[in-house]
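K.L.:
Need coordinates for the below:
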Amino acid sequence: MTAPVCIDLLLEPRWIIPIEPAGVILEEHALAVDQGRIVALLPLEEAATRYAPRERLQLSEHVLLPGLVNLHTHAAMTLLRGFADDMPLMHWLNECIWPAERRHLSPAFVRDGTLLGSWEMLRGGITCFNDMYFFPEAAAAAAREAGIRAVLGLTVLEFPTAYAADPGDYLAKGLASRDALRHEPLLSFCLAPHAPYTVSDSTFERIATLANQLDLPVHIHIHETRAEIEDSLRLHGVRPLARLQRAGLLGPGFIGVHGVHLDASEIDLLGEHRCHLAHCPTSNMKLANGAPPIASLQAHGVGVGLGSDGAASNNRLDLFHEMRHAALLAKAASEDATGLPAMTVLRMATLEGASALGLDAEIGSLLPGKSADLCAVRLDEWILQPCFDPASHLVYVAGREQVTHTWVAGRLRIRDGKPVDFDTRHLIELAKMWHTEICKH
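P.N.:
I've put the predicted structure just below:
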């Protein structure tokens, strides 16, 4: 008889939703983890004889699934949560957000805001976020401290900020940060031109060249409002997506954010180039921008993941909210109750986000060999009863408050709903300090 194999951790939940294969919900199964990676997903009886775990965790009323992937956020802007609400996008940006950033943007602001945002995301089962902001080394320091996986956007604008003076300066500083941090195991990078209305054609062409040379994704806001499209037609004679196509930016590494106002030919174009979309339903609703045609995008081969956007325009970094809002908004917009079923939405919140970032071989599903980025959600509270379908419950009933455990690369970051090895009083003090500073102006 073969001796049991020693491993670090054996998880025994009531249900496991591995995402791959699609549509599967497993009961009476266990997940084996060793050295930060998934070793096996197998029946409980077989696990009991095959493995000798150093830790065995029974989660008898939980569903275990891959860690959620937040495909678009501005984590540092968590410090601006609720700062400017109930405004249309351009007024919100021009009159409130950009002036506040001119006054307060600094490495300390980015580090503190990203630390607060990182722990908020971990508390809600998010194990990876795709960021678009300034001072990436400060954001990296916060992500490393929290122990979360981060894809840091190298932001580019035409106008100066406290971070950089011009497009060349943004790119030089961003690429220097990438070079300094490229060997960090939980960090990766993308090029992040802000939007067609803040970036020139010549800068887009340079970004396309760099993306090809360095094999980096391109992460950009696109077709968020009708006014954006009207302004592009007036100033450039074409719609924004046509400018990006002309610059050579479309391809499997392209992540368009929002994509609310796309016509049929543009959906075809995105599908033809195997592009991705970061769908941010809560932010789209809050800023009254509309609802993108998600079912049509998916039918045309566009990979659609979910993003929270920043806490300044949401106001939560909460993918449980995004899953529910995405499913309901799609049904309302299409008048089709079968649109975006729960399993599809769970895939959007996990594997589709990972695929957009080029990380699907590492995270996004519970296949052996992948990193043990996991979250466990407890479904036995009386307010959640009865539960006929755990996948449906995750999308339509449960919330981030039901997340009890979160692991990143096998490292436990949330236990029983609380950060591991971190005092949340520090986050409260940081938030109070920045609230006081921002309120001075």
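K.L.:
C-alpha from now on. contacts and neighbour counts both.
P.N.:
OK.
K.L.:
show me what contacts residue 199?
P.N.:
With contact set as CA atoms under 8 Å, 6 or more residues apart in numbering, residue 199 has these partners: 156-158, 193.
K.L.:
Same list (those) but as a markdown table, adding neighbour count, secondary structure and distance to residue 285.
P.N.:
Formatted as a markdown table, these follow (neighbours: other CA atoms under 10 Å; DSSP: H, G, I helix; E, B strand; the rest coil; distance: CA to CA, whole Å):
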| residue | neighbour count | secondary structure | distance to residue 285 |
| --- | --- | --- | --- |
| 156 | 29 | strand | 26 |
| 157 | 24 | coil | 26 |
| 158 | 19 | coil | 28 |
| 193 | 26 | strand | 23 |
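K.L.:
The structure of the following sequence is requested for comparison with the preceding one:
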Amino acid sequence: MSQPADLVINARWVIPVEPADVTLEHHAVAIRGGTIIDLLPQDLARTRYRADRTVSLPDHVLIPGLVNLHAHSPMALMRGIADDLPLMRWLQEAIWPAEGKYVSSAFVREGTLLAIAEMLRGGITTCNEMYFHPHAAAEAFDLLGMRAVIGLTTLEFPTPYASDADDYLRKGLAARDAWNGHPLIGFALAPHAPYTVADATFARIATLAAELDIPIHMHIHETAQEVADSLAQHGKRPLARLAALDLLGENFIGVHAVHLDDSDIELLQRHRCSVAHCPTSNMKLASGIAPVARLLAAEIRTGLGTDGAASNNRLDLFQEIRHASLLAKVSTFDATAVPAHTALRMATLNGAQALGLGDRIGSIVTGKAADLCAIALDTFETRPCFNPASHLVHVAGREHVSHVWVAGEIRVNKGDTVLQLNDTELLGFAALWQTRLSN
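P.N.:
The predicted structure follows:
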């Protein structure tokens, strides 16, 4: 007797990520209640499941939804506002002044909505977010049905959002309490960086992270100057300082991690930390090339992030997958560094595990949420296809994403987003804020 399913997806290829280095042909994914209930050959699926809906993807690759391990979504409204500057000039001369003048809950909500539409259309189903006004960000992710972990940004200096570190934490924790239990929205503590947060605040964050069992998400070792300044001010490299403050652990996500020496890698390995690699932002700001091959060799969980659209300038994880693989190869003179399946794992399961969500998302496995992305390989620029995994890294782009599901709900259908807002409304937000930011 056949079993009921809400949805069965038949695909030419399925790359489940778990087990590793596997590509399945002519397989189907069965979904019920937003959860994957089976992955099996299509012939068997036709006899085993009685589906309310069936989607056929005859020239497509089905993969887990992509996990953007580091983003500043509202900065989609600042796309291109200050290009061709190094990090600290970019922050001090352009970004921080603009944020001081314009950032509000409306800015965050509308910028996040714009970013979500871009990310979903590019196959991203989960975003690890870091910005101000977390309640407004949560409203946006909730409205458009995207999975998110929202960082409670903390700084020592005042902004229009908060007056000091205690105020940032108080407001952030209130937002977490208000959204606690939401099926798609979680939270992380997000101290901005070692150079903007004091030891006493770090100590409090370490205590809160342990009490609440949530990740710590922060920029770390992004530039050589950051490391030099830490040595001059604290007598320690940034990661060593954080280790002394008991901040490092399995829940710690270090963003960028470009300038690492052997002692830094040993600390990340020993404490089982994760790294969010943002290759395009690191290139654009001339910060350097993260030693990804060494991180992976040390079994340090490394995912991929876009960073914000003001320093990328795309929220495009396919671009990050390609850049991560190519930069690893050219920086090590090793063409075997970060092969295709490894790059795909970085963009899916590694990011999910870093967020503490590896048992729920990141691979196509029975019992996990049906966060899925289909990529069409049916156009002349994607033919012929000898190796679908390699094609996803080196040939296809976000423009080839045809379908996206979050917890079994369709969010992109044949390339068009299925959202509570239409493109005209989203473009209106962009036009409004461009006018304000231009004044």
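K.L.:
Quick one: which of the contacts of residue 199 of the first structure hold up in the second structure? List them.
P.N.:
Contacts from the contacts of residue 199 of the first structure that recur in the second structure, judged by both residues aligned by TM-score structural alignment, their matches' CA atoms under 8 Å, are 156-158, 193.
K.L.:
quick one on the thing from earlier: next, format the contacts of residue 199 of the first structure as a markdown table and append distance to residue 187 of the first structure.
P.N.:
Rendered in a markdown table, the data for the contacts of residue 199 of the first structure read as follows (distance: CA to CA, whole Å):
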| residue | distance to residue 187 of the first structure |
| --- | --- |
| 156 | 19 |
| 157 | 23 |
| 158 | 26 |
| 193 | 19 |
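K.L.:
Pull the most distant pair out of the residues you listed.
P.N.:
158 and 193 (9.4 Å; CA to CA).
K.L.:
Where is the longest strand in the second structure?
P.N.:
Ranked by residue count, the top strand of the second structure under DSSP state E comes out as strand 49-64.
K.L.:
Mean distance between that strand and the first structure after superposition?
P.N.:
Compared with the first structure after fitting, strand 49-64 of the second structure deviates on average by 0.4 Å (mean CA distance after the TM-score superposition for the first structure).
K.L.:
so what does that strand touch, helix or strand wise?
P.N.:
Counting contacts by 3 or more CA pairs under 8 Å, 6 or more residues apart in numbering; DSSP states H and E, strand 49-64 of the second structure packs against strand 3-14, strand 372-376.
K.L.:
For that strand, which outside residues touch it?
P.N.:
By CA under 8 Å, 6+ apart, the list of residues contacting strand 49-64 of the second structure from outside reads 2-17, 30, 348, 361-364, 371-378, 388.
K.L.:
now stretch 169-179 of the first structure
P.N.:
With contact meaning CA under 8 Å, 6+ apart, stretch 169-179 of the first structure is reached by 135-137, 154-157, 163-164, 189.
K.L.:
repeat that with 6 Å
P.N.:
Applying CA atoms under 6 Å, 6 or more residues apart in numbering, the external contacts of stretch 169-179 of the first structure come out as 154, 156, 164.
K.L.:
Would you check the span in the second structure matched by it?
P.N.:
Counting by TM-score structural alignment, stretch 169-179 of the first structure falls onto residues 167-177 of the second structure.
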